[in-house]
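Chemist: please find the sequence and the predicted model below.
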Amino acid sequence: MRILFLGYWGLNDGLTASTVFPHLQILQARPDVAAIRLVTIERGAEAQADLRFAPGFETDKISFEPLRSKPSGNIILNKIEDFTRFPNELVKQVAEFRPDFILARGAPAGALAYLVWKKIKLPFYVESFEPHADYMLESGVWRRYDPRYLFQKHWERRQKQLALGLMPVAENYRQQLVQEGVPAGRVVTVPCSVNARDFAFSAEARARVRQRLNWAAEAVVGVYVGKFGGIYYDAEAFGVFRAAADHFGPGFRLLVLTPDPVAEVQRKAAAAGIAAGAVFVIKAPHHEVPDYLAAADFAFATIKPAPCRRFCSAIKIGEYWASGLPVLVPPGVGDDSAIAEAEGGGAVFDLGLPASLPAALGRIGAVLVRPGYRAAIHELAVRHRSVDRARIAYADLLPVV
């Protein structure tokens, strides 16, 4: 079979590296897959760049052709232009590449796949299918009458009706989709996969990173990976970091891996009362993330609670668990908040209940003194976030050609 794999992030985006590339390797390994065309959406400076796969990435069957977004000062007009132009460009790629179907990563990419189906009736599947429109609405990023919300909501409804297969990232959402009338045989849960071996704890990396940062071996280090704002806490996150600093005392250190401007994050940490020497902020390439996680003792997943958040699967939580880190997480985050509480993978806090944060930090502290806690938590990633879940879903859903 020939597959056009449609992502929604740039080739060099960390989400592409962490969530798309592992699935491309699974597909490439199948003997019934003859060729894969990866299509990404490039924005900003990357839209004009000469883009290539990173050295070492196996591409025997994979070709690459980006969609390049035109710069615009108005984000709404920019997205409208993308969703009117990109379907036509994809139709041209289909004529050239001749895929059997489109496999879209995420509901926004699924919207483009649907718009191509509308023109030429090319079958499509959507993995990492989530209620993206409601995520953005409930996070305050979009408003109910924002054209982006209205169109995305409609396109998600059409994906549910027309996609040959949907792969939601949370079991909670699979059950919801079946209740909405999507045939159960067309829906398989595939949480955001993590290569647990790549993220496994390394004592050598831990010592090396701490020595480079001049952090003591006995320091308690909390790590946060990702952006601030949007669907994530912003000022509130730094309040949580400060609470951790107060709980663990002068030896606490905060490690932040983020695409946000370093100086801006440092300013926010200082405003929260966290000493400059206790914070290290870096924009790290994805392949360096495991070493930084090894240097930490626990992790933050400061995702804004919202009703639809129980349908998500944060890749960062899978990576944290693979490194053996207990996670401080709000309630109702996908299937993960319940797993953290029930299976020892961390502790849940609710900013609406002020006493819950110090209590959760106390539970994190109790985990840190358990012998072998990292190995036990690593097994959560093996059980719940294995790339084998995607392999099984592809076997169940994709056609035999």
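Modeler: Yep, it's here. Numbers count the residues shown, from 1 in each chain.
Chemist: hey, let's count contacts and neighbours off CA atoms from now on
Modeler: OK.
Chemist: so residue 145 sits in a strand?
Modeler: No. Going by DSSP: H, G, I helix; E, B strand; the rest coil, the assignment for residue 145 is coil, not a strand.
Chemist: how near is it to residue 151?
Modeler: Residue 145 sits 10 Å away from residue 151, going by CA to CA, to the nearest Å.
Chemist: neighbour count for those two, which is higher?
Modeler: residue 151 (16 against 10; other CA atoms under 10 Å).
Chemist: quick one: the helices in the stretch 151-300 of the chain?
Modeler: 171-179, 203-213, 235-248, 262-271, 289-295 (DSSP state H, counting those that start in this stretch).
Chemist: putting a second one here so we can go through both:
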Amino acid sequence: MTVLFVNWEGPNTRYLESLFLPLLTGALRGGDQLRVLHFGWDQAHREDEAKRLAAKAGVDLRFVSVWRRPLGPATLASVGRGALAVASEVRRHRVDVVMPRSNLCAGMALGARRLAPPAGLLYDADGLMADERADFGGWSRDGKAYRLLRAFEDRAVAQADAVVTRTEWAVGVLAERAGRDLGGRAFVVSNGRDPNVFAPGMESDRSRTRQELGVALAAPLLVYAGSMGPQYRVGDMIALFSAVCRRRPDARFLLLTGEPDLARPLVEASGVGGAAIVRRVPPLEVPRYLAAADVGLALRTPFFSQRAVAPVKIAEYLLCGVPTVASAGIGEGVAVEGVGFLVAGGRGDWMELAADWIISDVISKREAYRGRARARGVERFSLDRSTSEYRRAFDAVRPAHSN
């Protein structure tokens, strides 16, 4: 079986290399082939490395540029270009299953179905993109852009041989919107990571990393790894760190982000700039920085769209042995129960309570928390678990569309 994965990603994220290549190559069975069409902009700085990693995994990867301005016409033109590219891949390589990720790629796959020989459709919803734009990007749910993305989503769900989501809640939403019972066609897949890569490491490793950062071994170290978008509650994370600093002035906050130019002004304006460390590091370096921390932060604004996501950072923190402060009701946030602090929407005093938990509990029991977090991460977010979940979705498509 030949699978074509269709992905759209901005220049500051590396989910293709760090998440999807390991997951999808691990999920396919012997004799299967994975091909990737990757759509994006400003990608020249990563193309060679991504292709090297893909080739090492036996994957044929092709980059395709998209237009950005003016936004509406450029997006439509990019979807049209994508449909032609997908159709070409299906014809040339006898693709059995097209697997678009999220709405825009679904639009490409749907368009390609009119231009190429029949192929199975495995739709990876990976959240609710249109609703996220409405919740955080200022889009109107009555606007043309939102309605177009929703149309792509609804048609993809209705026509797909199988649908992948990140949460059970999302399955119900997608089925209701598409007006079709998903029955046995829906598969919930976790964002698993390689536990041999994301690992606590040795105490000597953590000590060296802290020395590099200029952080004392005994000092509380909080970490955030991710983007600076409004859904990530960066202001609340900084306020929580301020509460920790009031209890331990030697505490430090490490922000690992692909958007350092956005992060630095935020921490400087907050008054904690001297205690915050902002770094942009290669993906392969992220695990050792995480492992050196005491607590990871994974907050999300509890809007409608966020109930459909499963933050990758929770998996990474826990596998690295890092207890986590996470938002309740968001994706896999419940996974931190017993090894973290869940922030419920109505708890106005949560920052002080979380700061007390960090200083009074976690810091005084570092090794115990490290071991429990690691065990929970392996239980819930191992790469093997996630690839087996994806494999079930592939197998659901395979009978009708195998060579």
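Modeler: In hand now; what should we look at? This structure is a prediction, so every number in the text was calculated from the model and none was measured.
Chemist: care to give me the TM-score?
Modeler: TM-score for the superposed chains, counting by TM-score structural alignment, normalised by the length of the first structure: 0.88, backed by 391 aligned residues with a CA RMSD of 2.5 Å.
Chemist: quick revisit: mind checking which of the helices of the stretch 151-300 of the first structure is nearest residue 362 of the first structure?
Modeler: helix 235-248 (8.0 Å; CA to CA).
Chemist: go through the closest one and flag the buried ones.
Modeler: 236, 237, 238, 239, 240, 241, 242, 243, 244, 245, 248 (16 or more other CA atoms under 10 Å).
Chemist: which other helices and strands contact it?
Modeler: strand 252-257, helix 262-271, helix 356-368 (3 or more CA pairs under 8 Å, 6 or more residues apart in numbering; DSSP states H and E).
Chemist: that helix: how far from the chain's middle?
Modeler: 23 Å (CA atoms, centre = their mean, to the nearest Å).
Chemist: ok, now stretch 130-146 of the second structure?
Modeler: Worked out by CA atoms, centre = their mean, stretch 130-146 of the second structure lies 20 Å from the chain centre.
Chemist: flag every buried residue along that stretch.
Modeler: Buried residues in stretch 130-146 of the second structure (16+ other CA under 10 Å): 130, 131, 132, 133, 134, 135, 139, 145, 146.
Chemist: for the alignment partner in the first structure of the last one, what is the enclosing helix or strand?
Modeler: Aligned against the first structure by TM-score structural alignment, residue 146 of the second structure finds its counterpart in residue 149. Using DSSP states H and E, residue 149 of the first structure sits within helix 147-162.
Chemist: list the buried ones in that helix?
Modeler: For helix 147-162 of the first structure, by 16+ other CA under 10 Å, it's 148, 149, 151, 152, 153, 155, 156, 159, 160, 162.
Chemist: for the second structure, what spans make up the strands?
Modeler: Secondary structure of the second structure (DSSP state E): strands at 2-8, 33-40, 60-65, 97-100, 120-124, 162-165, 186-188, 221-225, 252-256, 276-279, 295-298, 324-327, 340-343.
Chemist: mind giving me a markdown table with those and columns for distance to residue 20 of the second structure and mean neighbour count?
Modeler: Formatted as a markdown table, the strands of the second structure follow (distance: least, CA to CA, whole Å; neighbours: other CA atoms under 10 Å):
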| stretch | distance to residue 20 of the second structure | mean neighbour count |
| --- | --- | --- |
| strand 2-8 | 9 | 24 |
| strand 33-40 | 10 | 20 |
| strand 60-65 | 12 | 17 |
| strand 97-100 | 12 | 27 |
| strand 120-124 | 11 | 27 |
| strand 162-165 | 13 | 26 |
| strand 186-188 | 15 | 24 |
| strand 221-225 | 18 | 25 |
| strand 252-256 | 20 | 25 |
| strand 276-279 | 24 | 19 |
| strand 295-298 | 21 | 28 |
| strand 324-327 | 23 | 26 |
| strand 340-343 | 27 | 24 |
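Chemist: can you tell me the closest non-neighbouring residue to residue 84 of the second structure?
Modeler: The spatially closest residue to residue 84 of the second structure, leaving aside those adjacent along the chain, is residue 112, at 6.3 Å (CA to CA, 6 or more residues apart in numbering).
Chemist: map the one you found across to the first structure for me.
Modeler: Per TM-score structural alignment, residue 112 of the second structure is aligned with residue 116.
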